[in-house]
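Chemist: Next input, structure requested:
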Amino acid sequence: MTATSCEPVRICSSEELIDGGDGIRRKAADKSGEASVFFVRYDGKPFGYLNRCAHVPMELDWSEGKFFESSGLYLMCATHGAIYEPDTGRCVGGPCRGARLRKIEVTERDTPDGPAVFWLPDGDLRPA
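Modeler: This is a model prediction of the structure:
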């Protein structure tokens, strides 16, 4: 099944995303070609972003799924140390202060298999 800009894409069960814990990556495509997106939970809610630092277009995670810094309160770019608010994507420390991660729309809903997190792709960023 190929996702279009209207079809929600199931990412994971809700219990797989833990507040301040590991994120989940997915391959994506945007105008520049191949990309990746990631999903994390913060303050009880799921959030999703293009996995690209606002300072230099590099992926944020330290290793697969490691987006939060040690306190679990901020997302951190492994390359230059930019610090982002997990709920807004706004850079609050480092070389790109005031810039933002590219947010993607995420929803959480009940399914026959239990609560799950879904990505709602748009025309500019979609599953690969």
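Chemist: all contacts plus neighbour counts: C-alpha atoms, from now on.
Modeler: OK.
Chemist: how many other residues sit next to Ser71?
Modeler: Applying other C-alpha atoms under 10 Å, we find 9 residues neighbouring Ser71.
Chemist: ok, and the closest non-adjacent residue to it?
Modeler: Gly20 (7.8 Å; C-alpha to C-alpha, 6 or more residues apart in numbering).
Chemist: What separation do you get for the one you found and Val9?
Modeler: Distance, Gly20 to Val9, by C-alpha to C-alpha, to the nearest Å: 22 Å.
Chemist: Settle it for me: which of the two has more neighbours?
Modeler: For Gly20 versus Val9, the count of surrounding residues by other C-alpha under 10 Å is larger for Gly20: 22 against 19.
Chemist: To compare against the first, here's the next sequence to fold:
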Amino acid sequence: MVAGQRLICSAEQLCEGGAGVRFTIDGVAGPLPAFVVRFDGQPRAFVNQCAHVPITLDWLEGVFFDGEGHYLICATHGATYDPVSGICVAGPCRGARLRPVPVVERDGAIWLAPTEG
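Modeler: Here you go, the predicted structure:
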């Protein structure tokens, strides 16, 4: 383990365009929900809050992708996000974005990367 990094899950838990893994990060006012998925072969992580209304995207735990595994989707309002950039490409918050969370894949695991500050 590298100093400042925290284990999220094993790399094998993330399948391309499949179920994600929930975790929490430290926020200013306390813990924030977050998630990680695999897309284009890379782990992609975001704060688990829709840019339209700050509610979690997945109403079934770990289900973040649309049926084709191409876009992240808010189960409540249908806001649709690009899984690389987090930008909303369709729905009520078009142009807004999910807040990215820095992660790294190393030694068969996904780690929360330390933030600069």
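Chemist: With both chains overlaid, what TM-score comes out?
Modeler: After superposition, the two chains reach a TM-score (TM-score structural alignment, normalised by the length of structure 2) of 0.91; 115 aligned residues with a C-alpha RMSD of 1.6 Å.
Chemist: Neighbours of the alignment partner in structure 1 of Ile8 of structure 2, how many?
Modeler: Ile8 of structure 2 maps onto Ile11 in structure 1 when the alignment is built from TM-score structural alignment. Under the neighbour criterion other C-alpha under 10 Å, Ile11 of structure 1 is assigned a count of 18.
Chemist: Now do the helix or strand containing Ile11 of structure 1: which elements does it pack against?
Modeler: Secondary structure from DSSP states H and E places Ile11 of structure 1 in strand 9-13. The contact analysis (3 or more C-alpha pairs under 8 Å, 6 or more residues apart in numbering; DSSP states H and E) places strand 9-13 of structure 1 against strand 116-120.
Chemist: Over which residues of structure 2 does the strand it packs on lie when aligned?
Modeler: Mapping strand 116-120 of structure 1 onto structure 2 (TM-score structural alignment) gives residues 109-113.
Chemist: same thing with stretch 71-81 of structure 1?
Modeler: Taking TM-score structural alignment, stretch 71-81 of structure 1 hits residues 68-78 over in structure 2.
Chemist: Could you check which residue of structure 2 pairs with Gly23 of structure 1?
Modeler: In structure 2, the residue matched to Gly23 of structure 1 (TM-score structural alignment) is Gly20.
Chemist: Oops, could you answer that again for Phe38 of structure 1 instead?
Modeler: In structure 2, the residue paired with Phe38 of structure 1 according to TM-score structural alignment is Phe35.
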